[in-house]
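K.L.:
Mind folding the following:
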Amino acid sequence: MAGKIVVLGTGGTIAGTSDVPGASVGYTAGQLGIAQLLAAVPQLAQAARGPLVAEQLAQVDSKDMTHALWERLVQRCLVHLADETVAGIVITHGTDTLEETAWLLHNLLPTHKPVVLTSAMRPATALAPDGPQNLLDAVALAAEPDAHGVLAVAAGVVHGAREVAKMHPLRLDAFASGDGGPLGWMDAGPVRWAHARAPEASVPRHGGLAARLGQLAWPRVQIVLSHAGADGSVVDALVTAGVVDGLVAAATGNGTLHQELEQALTRAAAAGVAVCVASRCPQGRMLALPPDAPWSSAPGLSPVKARVSLMLQLMDR
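P.N.:
Presented below is the predicted three-dimensional model:
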């Protein structure tokens, strides 16, 4: 018998409902349990190639994702990944912060088995919900023998944790992978990998930190935006109040910063605050900063993913 697929439910639009029959907007996320979602898609049993197990971790709108839930999610993934009877994991998640959770898990979890995040742009009560097909694709992907590591699938497209980003507030194909492109596609059956084979597995950068998450405090890392007319008042206020351990600057272009903001970040770095710069441009990759730069950079990462990386770095030092 093939290994079992574990489906961890966290809520999101995929579990959302509306009081207006058939409505695609104006709904409340995280209303249906994961067992209800699975029962609504009878084809899942065949796609799983083995037993299918459901576990409800939370019922939240992912805009309200917390560090505590991240800890719980990592802990449960570690338990199931260590179970020899488990072939893969599927996580149902809201779209708003899916890319942040995916990047967190990518940096922490072992990669010998697939961990697949999926979601929906329409609630379960919509006239034509997209959640059932996304869930079916996620289970099929998690059951693929050559799949591994943290992946995301929606609208039939398979994305990697580093590249995936929500690019549209309403479309069903809201996610994209920028210049890197998708890893593959779910074409009514087995995954079709973009380069005819599954991508190589990578070693999690902070794998040793995963088991210690519950013992450590999460660093307070905020994102500040560089824009026309920017100043350093927010940065100075955060540093003076002593409520920040790290700052990610969402920079213009190739990591450029308004001079007023740059001066404030220089003061913050001198005060012991960790500073990282990431481009706010949704595509491309900013060049790495020179070795003598006063702060680090995050080439290829969005500001929200750079924040996740900076938090993990501060926890793991």
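
K.L.:
contacts and neighbour counts: CA atoms only from here.
P.N.:
Fine.

K.L.:
so the closest residue to Ala298 other than its chain neighbours, which of the three states?
P.N.:
The spatial neighbour of Ala298 that comes closest, neighbours along the chain excluded (C-alpha to C-alpha, 6 or more residues apart in numbering), is Ala278 at 5.2 Å. Recorded secondary structure, Ala278: strand (DSSP: H, G, I helix; E, B strand; the rest coil).

K.L.:
residues near Ala278, how many?
P.N.:
30 (other C-alpha atoms under 10 Å).

K.L.:
got the contact list for it?
P.N.:
Contacts for Ala278 were tallied using C-alpha atoms under 8 Å, 6 or more residues apart in numbering; they are 248-251, 255, 286, 297-303, 306.

K.L.:
Number of residues surrounding Gly11?
P.N.:
Per other C-alpha under 10 Å, the neighbour tally for Gly11 reads 26.

K.L.:
my bad, should have said Val244
P.N.:
For Val244, using other C-alpha under 10 Å, the count is 18.

K.L.:
residue boundaries of the strands in the protein?
P.N.:
Taking DSSP state E, the strands of the chain run over residues 4-11, 52-60, 86-92, 114-118, 149-154, 157-160, 165-166, 175-176, 184-186, 191-193, 221-225, 246-251, 274-279, 296-297.

K.L.:
With respect to Ala124, which of the ones you listed lies nearest?
P.N.:
Closest approach to Ala124 among the strands of the chain (C-alpha to C-alpha): strand 4-11, 11.3 Å.

K.L.:
let's see this one next to it:
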Amino acid sequence: MVVILGTGGTIAGTAADASDNVGYQAAQLGVAQLIAAIPPLARRALEAEQVVQLDSKDMDFATWRLLAERVAAHLARPEVAGVVITHGTDTLEETAYFLQRVLAPGKPVVITAAMRPATALQTDGPQNLLDAVTLAAEGRVPGVLVMFAGSIHSAEQVRKVHSYRVDAFASADGARLGAMEEGGVRWFAAGPQRGAQPVVGLAHLPQGDLSWPRVQIVLNHVGADGSVVQALLAQGVDGLVVAGTGNGSLSHALEAALREAQQQGVRVLRSTRCDAGLVTASAEALPSAGALSPVKARIELLLDLLSSPVPR
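P.N.:
Prediction:
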């Protein structure tokens, strides 16, 4: 059996005009309606649950916790082979990474979405959802996976790389795990391994949004100074992720401000605004986020702060 959890997004969106792929309202259809629109799913052993109904640009910590709890509850059932989550594309990569780091599931958790609403002339949601169910039912690779436009990505590597194309996701450094080909899975590489441990368990996740650590992202660019960092320090912040240029390089002024933040007890991670490649670590530089994108480095820092809070 596969359980499908609905959270809204473009895959559940509708527009007044079938030719309109951008002027739609996200999160209008329930997950049961999405399933009913795909005849091959009638032959599958499925359960559906509407967890939330939102546009993923509005994803929040409380929803993350709720979603993680529902995924864990269903995965604990022996008859469940895997879980599929329908999601919006805007923050999909963040939710995927969060669930992988919090749950490290021993069964497949497959997140899918769409770039076009359900009412579009050539909507991509039904095929993506069918492929996601097929992947979850196969059960070969555990962990959080993303099934989108025929490609299978890991939570660690997936990134949204295009604003409107139907093949909007890619894996950093070309590390695609596999592909769905005419209803069958072809694997290129191994996915997450069974037995991996979550970095923070569900019990340690705060109940409300205001109880989570305050972690913000800043950007290096031409003329970058320390004013944004100083403003964030004045507001109160627990962690900062900096999206550096190239190999995590920073202007002198921005780096000085970040080192001042460190001295005040703020945790800092150095990432890159490049689409791929890692930030090399060195004893002289600010701590590296490795190959994590800025948004995933933020999640890593959030969870690290939950497991070892900064004394303030």
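
K.L.:
just to revisit the earlier point, the residue nearest to Ala298 of structure 1 matches what in structure 2?
P.N.:
Aligned counterpart of Ala278 of structure 1 in structure 2: Ser271 (TM-score structural alignment).

K.L.:
Leu219 of structure 2 versus its match, what's the distance?
P.N.:
10 Å (C-alpha to C-alpha, to the nearest Å).

K.L.:
just to revisit the earlier point, need the strands of structure 1 in a markdown table with distance to Val79 of structure 1, can you?
P.N.:
Shown next, in a markdown table, are the strands of structure 1 (distance: least, C-alpha to C-alpha, whole Å):
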| stretch | distance to Val79 of structure 1 |
| --- | --- |
| strand 4-11 | 11 |
| strand 52-60 | 12 |
| strand 86-92 | 10 |
| strand 114-118 | 13 |
| strand 149-154 | 15 |
| strand 157-160 | 22 |
| strand 165-166 | 27 |
| strand 175-176 | 29 |
| strand 184-186 | 28 |
| strand 191-193 | 26 |
| strand 221-225 | 28 |
| strand 246-251 | 31 |
| strand 274-279 | 32 |
| strand 296-297 | 33 |
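
K.L.:
Trace Glu79 of structure 2 over to structure 1, please.
P.N.:
By TM-score structural alignment, Glu79 of structure 2 lines up with Thr85.

K.L.:
my bad, Glu182 of structure 2
P.N.:
Aligned partner of Glu182 of structure 2 by TM-score structural alignment: Ala188.

K.L.:
So its match versus Ser202 of structure 1, what's the distance?
P.N.:
28 Å.

K.L.:
Repeat that for Ala194 of structure 1.
P.N.:
18 Å.

K.L.:
doesn't Arg101 make contact with Ala196 of structure 2?
P.N.:
No. In this structure Ala196 of structure 2 lies outside contact range of Arg101 using C-alpha atoms under 8 Å: 9.3 Å.

K.L.:
In terms of neighbours, single out the busier of the two.
P.N.:
The neighbour count for Ala196 of structure 2 versus Arg101, taken as other C-alpha under 10 Å, is higher for Arg101 (23 against 15).

K.L.:
so what's the more buried one up against?
P.N.:
Applying C-alpha under 8 Å, 6+ apart, we find Arg101 of structure 2 in contact with Pro198, Val199, Val200.

K.L.:
doesn't Leu303 make contact with the second one?
P.N.:
What it means is Val199 of structure 2. Yes. With contact defined as C-alpha under 8 Å, Val199 of structure 2 reaches Leu303; the gap is 7.0 Å.

K.L.:
which residues does Arg258 of structure 2 contact?
P.N.:
If you look again at residue 258 of structure 2, you'll see it is Leu, not Arg. Neighbours of Leu258 of structure 2 in contact, by C-alpha under 8 Å, 6+ apart: Gly226, Val229, Val268.

K.L.:
cool, now which of these survive the switch to structure 1?
P.N.:
Using both residues aligned by TM-score structural alignment, their matches' C-alpha atoms under 8 Å, structure 1 keeps these contacts from the contacts of Leu258 of structure 2: Gly226, Val229, Val268.

K.L.:
Taking these, please make a ChimeraX selection of just the buried ones.
P.N.:
To isolate the buried ones among these in ChimeraX, judged by 16 or more other C-alpha atoms under 10 Å, type:
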select :226,229,268
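
K.L.:
could I get the kept ones among the contacts of Leu258 of structure 2 as CSV with distance to Asn21 of structure 2?
P.N.:
Listed next are the kept ones among the contacts of Leu258 of structure 2 as CSV, based on distance: C-alpha to C-alpha, whole Å:
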residue, distance to Asn21 of structure 2
Gly226, 40
Val229, 38
Val268, 39
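
K.L.:
Which of the kept ones among the contacts of Leu258 of structure 2 sits closest to Glu69 of structure 2?
P.N.:
Val268 (29.1 Å).

K.L.:
This completes my enquiry, with thanks.
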